[in-house]
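Engineer: heads up, no residue letters with this:
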């Protein structure tokens, strides 16, 4: 549907923004925290196999999405592709599912900031911290799309630098240059039932954890409509992101498994509110890095903010796109003179404020939000795959007719 100039978004995102958005979207608490439980559950071999499997699946997903995003570079791409190549009803369902996915993720993330900040500010009410961070994310997204892109770029850079430092430190520890205990080698890969602990069922269980960790890579499809040069920047970003993600995840897990035995109770107990036993913290502690817990807590905080920032952007752009296609009230299609869909942003922020219920009703609400976010994310991936299948049939039919 044609849109008036007042309803257009701005093409201000550059290739460097797109690369960091997709890369940073998948490097977060899933790597910094949940990777420990993956190793404890399936052992070194099972964890690596699961993450490689999901990584390959994400590669096919990204190339599928990239092909559609290059051919039809629109903001809120999933809903548009599903409507155009499958069925309008499918586009309606996929669009609202994806909006709900990231709107709930924003709620989960701002709740998590309260948990993380409790490490430094144990006496400050959690709802107050959550409200402050929600306001910060709102301000970043209402200024301009460039403001979002720059913020995401620098937040992602912090995470990437942390992983790179970890990889270097970990490799030096394994060969005995750091740590003071001589070479470690790969002896933990054959400890007990390793490398594959629990057999196929355990490895399949880790597939779910790995899938949650990789969710967010599809964000690059949402950015296509605001990319300055989507026909070149989207394919370039996708090619770069896949190898970097696979390298970061697989090498990180391999190093953790080599240094910390899968039998360590700290790996299974790692969680956001127990940063002192994050697998990254355990490795840094082993070499005597002072303040390892504080450093990792700060990195986890940037990860959560990055996820919330991306979630706010993705959900508002999806709602804006659905407003233009008639799948949502027309008011959500309207943008201000900076190309920001203000009504969509306000609604998403209000849904994010739902996070305050987690402070009032206890941890069960938080766990429910996490589960809902994960499920809707997998449904979005399935929708992208179905849309691409129909897209290729459309292209083939068009080629034959020409």
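Structural biologist: Okay, I see it. Note that the structure is a prediction, hence the values are computed from the model and not measured.
Engineer: all contacts plus neighbour counts: C-alpha atoms, from now on.
Structural biologist: OK.
Engineer: May I ask you to confirm that residue 340 is in contact with residue 148?
Structural biologist: No. Between residue 340 and residue 148 no contact is recorded; they are 10.9 Å apart, counting by C-alpha atoms under 8 Å.
Engineer: neighbours of residue 347, just the number please.
Structural biologist: Neighbourhood size, residue 347 [other C-alpha atoms under 10 Å]: 16.
Engineer: roughly how far apart are it and residue 76?
Structural biologist: Distance of residue 347 to residue 76, computed by C-alpha to C-alpha, to the nearest Å: 16 Å.
Engineer: now residue 175
Structural biologist: On the measure of C-alpha to C-alpha, residue 175 and residue 76 end up 47 Å apart.
Engineer: ok, now residue 336?
Structural biologist: As judged by C-alpha to C-alpha, residue 336 and residue 76 stand 18 Å apart.
Engineer: Same check on residue 146?
Structural biologist: Using C-alpha to C-alpha, we find residue 146 at a distance of 17 Å from residue 76.
Engineer: Neighbour count for those two, which is higher?
Structural biologist: Shown here are residue 146 and residue 76; by other C-alpha under 10 Å, residue 76 has more neighbours (26 against 19).
Engineer: Next up, the contacts around the residue nearest to that one when sequence neighbours are not counted.
Structural biologist: Nearest residue to residue 76 in three dimensions, chain neighbours excluded: residue 318, at 4.2 Å (C-alpha to C-alpha, 6 or more residues apart in numbering). Neighbouring residues of residue 318 by C-alpha atoms under 8 Å, 6 or more residues apart in numbering: 75-77, 79, 95, 98-99, 222.
Engineer: still on that earlier bit, which one of residue 340 and residue 148 has more residues nearby?
Structural biologist: Per other C-alpha under 10 Å, whichever of residue 340 and residue 148 has more neighbours is residue 340, with 26 against 23.
Engineer: sec struct for that one, please.
Structural biologist: coil (DSSP: H, G, I helix; E, B strand; the rest coil).
Engineer: Name all residues that make contact with it.
Structural biologist: By C-alpha under 8 Å, 6+ apart, the neighbours of residue 340 are 9, 141-145.
Engineer: Give me the distance between it and residue 387.
Structural biologist: Using C-alpha to C-alpha, residue 340 is found at 27 Å from residue 387.
Engineer: same check, this time on residue 247
Structural biologist: Look at residue 247 and residue 387: by C-alpha to C-alpha, they are 28 Å apart.
Engineer: In terms of neighbours, single out the busier of these two.
Structural biologist: More crowded of residue 247 and residue 387, by other C-alpha under 10 Å: residue 387, with 26 against 14.
Engineer: So that one versus residue 87, what's the distance?
Structural biologist: 9 Å.
Engineer: Quick check: which element contains the closest residue to residue 178 other than its chain neighbours?
Structural biologist: Sequence neighbours aside, residue 172 is the residue nearest to residue 178 in space, at 5.5 Å (criterion: C-alpha to C-alpha, 6+ apart). Taking DSSP states H and E as the definition, residue 172 sits inside helix 145-174.
Engineer: A further structure is provided below for comparison with the first:
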């Protein structure tokens, strides 16, 4: 039996730029950086782009879909916050799974999560390139994708502070934009917006035009499948916390604020959309829900305004995706689950090799998106589609065991506690499992069934590699202690 290394903490690392190469990550993120990462990390471009399809499928009942998924994220983040506050580490849930469930679990979920974000890099780079090509058509779309990736790679290679500064402003723009949308749209709903000719509909659109659930209660589940992946990214704050001066306090603050962040930014903004517009308004699908809402209250150039906000969200997601993938690769390297160079850092505490390796695979995925969008890249999308739910499941199972380990070894560090443990943990596991099973009923090409099946096959392949590595490691250890 092999001995698993303890989950290492980064809060004891010295925050100096003159440290020798390979000395580890540095605490280069400020409190304001982490606060904005926590607020903006839960707001993806999917909220702006994908919400229209959910509204068309579920009507005003999409609010219940968002609320249910939001509650799921709150519970998962509470569990992750409990473990991260006790043991802040760059590997976050992968390191906790390593200790709680076994080396195979930490290896598997770490590499799956890395794979997920590498594919996201390609998706977001392409999305950003499309917007930029529309503004400046002289540069080809692949050229914009290349420029965006190079710029953000350079940012991440500079220092963790550079990443934090970029993310602070990217996330800040998203937060200000949504807050302004909620205020302006809310005034228009009740006819209080000066200069707007939008009728004062109040909340009548929530119950008119076929009722709150025009397609029946089953549409809520359909809506869940459409919105669940727009919440991916909430866990980034627990990876980033390890590079702050006081990671335990940062994780505690971020975990405690996740409820109001989801309530305001997701539920609040979607409530404004479905109150301003009929759920079956053709403009919701044609122009996008937020653009259609802005157009309805007479905001000039609404499409270009929203394109600018979506571009900011895309750049934010790219920036965070590269950061997250590199830190997960760094953590895997530290635990000997990735090539040793991944665990090396520069004198400024930057895991250069992990960043470059991640971005190289990101570039390859971008190339696949342009060369074989309907075959190779579609396979990559489908095979990473359910990984978010796998990550959440692993967090749940890890917390079940880590709670007992923390209580036994360092009970004073249990500053964040999962509510109603272990009952809510098991309830969350049941909810995630139900969503995965329900996805199997979505038989559309590239739909839920394809995502679950292909993601499961990829996961099983990685598990197989992990178990084989463990067997070889045990065999070598046995040979080392056995007399010849």
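Structural biologist: Everything's here; your move. Just so it is clear, the structure is predicted and the values come from calculations on it, not from any experiment.
Engineer: TM-score of the superposition?
Structural biologist: Once superposed, the chains reach a TM-score of 0.92 (TM-score structural alignment, normalised by the length of structure 1), with 392 aligned residues with a C-alpha RMSD of 2.0 Å.
Engineer: Spell out which residues are contacts of both of residue 340 and residue 148 of structure 1.
Structural biologist: Taking C-alpha under 8 Å, 6+ apart as the criterion, residue 340 of structure 1 and residue 148 both touch residue 141.
Engineer: Show me what the residue nearest to residue 178 of structure 1 aligns to in structure 2.
Structural biologist: Matched to structure 2 by TM-score structural alignment, residue 172 of structure 1 sits across from residue 187.
Engineer: Now do the same contact list for residue 388 of structure 1.
Structural biologist: 64-65, 68.
Engineer: if we go to 6 Å?
Structural biologist: By C-alpha atoms under 6 Å, 6 or more residues apart in numbering, the residues touching residue 388 of structure 1 are residue 64.
Engineer: how close does it get to residue 229 of structure 1?
Structural biologist: With distances taken as C-alpha to C-alpha, residue 388 of structure 1 is found 22 Å from residue 229 of structure 1.
Engineer: Mean per-residue distance, the strand or helix carrying the residue nearest to residue 76 of structure 1 versus structure 2.
Structural biologist: Assigned by DSSP H and E, residue 318 of structure 1 falls within helix 292-325. In the superposition against structure 2, helix 292-325 of structure 1 averages 0.5 Å from its aligned positions (mean C-alpha distance after the TM-score superposition for structure 1).
Engineer: With stretch 384-397 of structure 1 instead?
Structural biologist: In the superposition with structure 2, the average deviation recorded for stretch 384-397 of structure 1 is 1.9 Å (mean C-alpha distance after the TM-score superposition for structure 1).
Engineer: Would you mark the buried spots in that stretch?
Structural biologist: Neighbour counts over stretch 384-397 of structure 1 (16 or more other C-alpha atoms under 10 Å) mark 384-388, 390-391 as buried.
Engineer: from these, which ones fall inside strands?
Structural biologist: Of the positions in those, not one sits in strands, assigned by DSSP state E.
Engineer: And the residues you listed, which is closest to residue 120 of structure 1?
Structural biologist: residue 384 (40.8 Å; C-alpha to C-alpha).
Engineer: Grab the nearest non-local neighbour of the counterpart of the closest one in structure 2.
Structural biologist: With TM-score structural alignment as the criterion, residue 384 of structure 1 lines up with residue 395 in structure 2. The spatially closest residue to residue 395 of structure 2, leaving aside those adjacent along the chain, is residue 93, at 6.0 Å (C-alpha to C-alpha, 6+ apart).
Engineer: what's the counterpart of the one you found in structure 1?
Structural biologist: Per TM-score structural alignment, the equivalent position to residue 93 of structure 2 in structure 1 is residue 78.
Engineer: again, but for residue 311 of structure 2
Structural biologist: Mapped onto structure 1 by TM-score structural alignment, residue 311 of structure 2 lines up with residue 301.
Engineer: count of residues packed around its match?
Structural biologist: For residue 301 of structure 1, the neighbour count with other C-alpha under 10 Å is 23.
Engineer: what does the strand or helix carrying residue 130 of structure 2 correspond to over in structure 1?
Structural biologist: Using DSSP H and E, residue 130 of structure 2 sits within helix 103-135. Aligned using TM-score structural alignment, helix 103-135 of structure 2 spans residues 88-120 in structure 1.
Engineer: Buried residues of that stretch, list them for me.
Structural biologist: Within stretch 88-120 of structure 1, judged by 16+ other C-alpha under 10 Å, the buried ones are 88, 90-119.
Engineer: same thing with stretch 322-338 of structure 2?
Structural biologist: Across stretch 322-338 of structure 2, burial judged by 16+ other C-alpha under 10 Å covers 322-335, 337-338.
Engineer: SS state for residue 93 of structure 2?
Structural biologist: helix.
Engineer: ugh, typo on my part, it should be residue 254 of structure 1
Structural biologist: Reduced to three states by three-state DSSP, residue 254 of structure 1 is helix.
Engineer: What lines up with it in structure 2?
Structural biologist: Aligning on TM-score structural alignment places residue 254 of structure 1 opposite residue 271 in structure 2.
Engineer: can you tell me the helix or strand for the residue lying closest to that match once chain neighbours are set aside?
Structural biologist: Distances taken as C-alpha to C-alpha, 6+ apart place residue 63 nearest to residue 271 of structure 2, at 7.0 Å, with adjacent residues excluded. Element membership of residue 63 of structure 2, judged by DSSP H and E, is helix 62-86.
Engineer: follow-up on the earlier one: what angle do the helix holding residue 172 of structure 1 and helix 292-325 make?
Structural biologist: For helix 145-174 of structure 1 against helix 292-325, the angle by axes from the mean of the first three to the mean of the last three C-alpha atoms, to 10 degrees is 140 degrees.
Engineer: So which bits of helix 145-174 of structure 1 are buried?
Structural biologist: For helix 145-174 of structure 1, by 16+ other C-alpha under 10 Å, it's 145-157, 159-160, 162-163, 166-167, 169-174.
Engineer: could you say what helices and strands it packs with?
Structural biologist: Helices and strands touching helix 145-174 of structure 1, by 3 or more C-alpha pairs under 6 Å, 6 or more residues apart in numbering; DSSP states H and E, are helix 15-26, helix 292-325.
Engineer: Which stretch among the ones you listed approaches residue 45 of structure 1 most closely?
Structural biologist: Residue 45 of structure 1 lies closest, by C-alpha to C-alpha, to one member of these: helix 15-26, at 21.5 Å.
Engineer: helix or strand right after the closest one?
Structural biologist: helix 29-32.
Engineer: whereabouts in structure 2 does that next one align?
Structural biologist: Aligned by TM-score structural alignment, helix 29-32 of structure 1 falls on residues 45-48 of structure 2.
Engineer: how close does that stretch sit to structure 1?
Structural biologist: Averaged out, stretch 45-48 of structure 2 is 1.6 Å away (mean C-alpha distance after the TM-score superposition for structure 1).
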